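Engineer: Dropping a prediction and its sequence here:
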Amino acid sequence: MSRTDVLDREVGRALSALSAAAKKGLGDAALAELVVIRASQLNHCAFCLDMHLRIAREHGVDERQLDLLAAWEEAEGVFDERERAALALTEAVTVLTAGSVPDDVYATAAKYFDENRLAHLVGLIVAINNWNRVMVARRIPPGGYRP
């Protein structure tokens, strides 16, 4: 069995359904792409970065935001407070170095997202982390994404 055979079609469909539902419920395609790109940066998933950078551009995400996403905390004026709250939550859920998401990070996100959108944001972060781990484990190189 090769590494590219690790993902069962049923599992792939389930992950795709989770991703689609989370993005739809979040209701902001550009923000969704910023979130999945940031998680993919943290997880070193080249396939997902390649894919979602293309999608982000299709959704009109500002090139300056894409260029500075890895340093969003220092990029004053490039990301609004809502985006910054989503990115902070993305990092907290993705890295989990403290063993949990800090209360202040979650509370800040809750200021900008109602309960439903916050649940979808967390779902999106969970979904991309799953995809990142699958693609990194399988060693899927960038360039294979076909819309």
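Structural biologist: Received it, and whenever you're ready, just let me know what you need. These numbers were taken from a predicted model, which means no experiment stands behind them. Numbers count the residues shown, from 1 in each chain.
Engineer: Only C-alpha atoms from now on, for both contacts and neighbour counts.
Structural biologist: OK.
Engineer: Which residues outside whatever helix or strand Val136 lives in are in contact with it?
Structural biologist: Using DSSP states H and E, Val136 falls within helix 115-138. Helix 115-138 has contacts (CA atoms under 8 Å, 6 or more residues apart in numbering) with 3-4, 6-7, 15, 18-19, 21-23, 25-27, 32, 35-36, 39-40, 43-45, 47-48, 86, 90, 93-94, 109-110.
Engineer: Give the ChimeraX command for selecting the buried subset of those.
Structural biologist: In ChimeraX syntax, the buried subset of the contacts of helix 115-138 is picked out as below (16 or more other CA atoms under 10 Å):
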select :15,18,19,21,22,23,25,26,32,35,36,39,40,43,45,47,48,86,90,93,94,109,110
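Engineer: before we go on, here's another structure to hold up against the first:
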Amino acid sequence: MSARTTQLDAGVRNALSAFSAAAKKGLGDAVLAELVMIRASQINACAFCLDMHVDAAVDKNGESAKRIALLNAWREAGELYSERERAALALTEAVTVLTDGFVPDEVYESAAKHFSEAELAHLIGVIAVINSWNRLMVSRRIEPGGPAW
């Protein structure tokens, strides 16, 4: 598979970057935001975003390599992830994979128990924007460390 040269419009890039910054700021938990972005990127097989967000989680936010390595199996990882993190990860998976229709009520309600209404809106924003980035990078086959624009 070779990289495609389709350039990303500056307006699109700037809008998504602003959306991402606002969603993360409103969520107020940089580590959780990175975990969510990594999990969605795992599901979407976006190597570019995985590379970027694993580095950000570990290097900028002090996340452990163990929690990153086990993120794909977070349900089976016991207490390694908090209840709040597990609720966010379940919501991430439900929003990322909408093949069965809507986000299940129990997944949304579980997240709503751990996040204020504003935090939940920002969490969904983080999930939505990383899915957009994933689709832009995967569709253009941008490799880790490759030029994204």
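Structural biologist: Here it is on my side, so go on. Keep in mind it's a predicted model, so treat the numbers as computed, not measured.
Engineer: follow-up on the earlier one: post-alignment, the helix holding Val136 of structure 1 versus structure 2, mean distance?
Structural biologist: Here the mean offset of helix 115-138 of structure 1 against structure 2 after fitting is 0.2 Å, by mean CA distance after the TM-score superposition for structure 1.
Engineer: I would like the range of structure 2 that aligns with that helix, please.
Structural biologist: Here helix 115-138 of structure 1 aligns to structure 2 at residues 117-140, judged by TM-score structural alignment.
Engineer: how far out from the middle of the chain is that stretch?
Structural biologist: Relative to its parent chain, stretch 117-140 of structure 2 has a centroid offset of 6 Å by CA atoms, centre = their mean, to the nearest Å.
Engineer: what does stretch 116-127 of structure 2 give?
Structural biologist: In terms of CA atoms, centre = their mean, the centre of stretch 116-127 of structure 2 is found 12 Å from the chain centre.
Engineer: Repeat that for stretch 112-120 of structure 1.
Structural biologist: 15 Å.
Engineer: Aligned counterpart of Val78 of structure 1 in structure 2, please.
Structural biologist: Aligned by TM-score structural alignment, Val78 of structure 1 pairs with Leu80 of structure 2.
Engineer: what's the burial count for that match?
Structural biologist: Applying other CA atoms under 10 Å, we find 15 residues neighbouring Leu80 of structure 2.
Engineer: Is it correct that it is in contact with Arg67?
Structural biologist: Yes: between Leu80 of structure 2 and Arg67 a contact is recorded at 7.1 Å, counting by CA atoms under 8 Å.
Engineer: Between those two, which contacts overlap?
Structural biologist: If you check Leu80 of structure 2 and Arg67 against CA under 8 Å, 6+ apart, no residue is contacted by both.
Engineer: which stretches of structure 2 form helices?
Structural biologist: Using DSSP state H, the helices of structure 2 run over 10-27, 30-43, 47-55, 65-69, 83-96, 105-114, 117-139.
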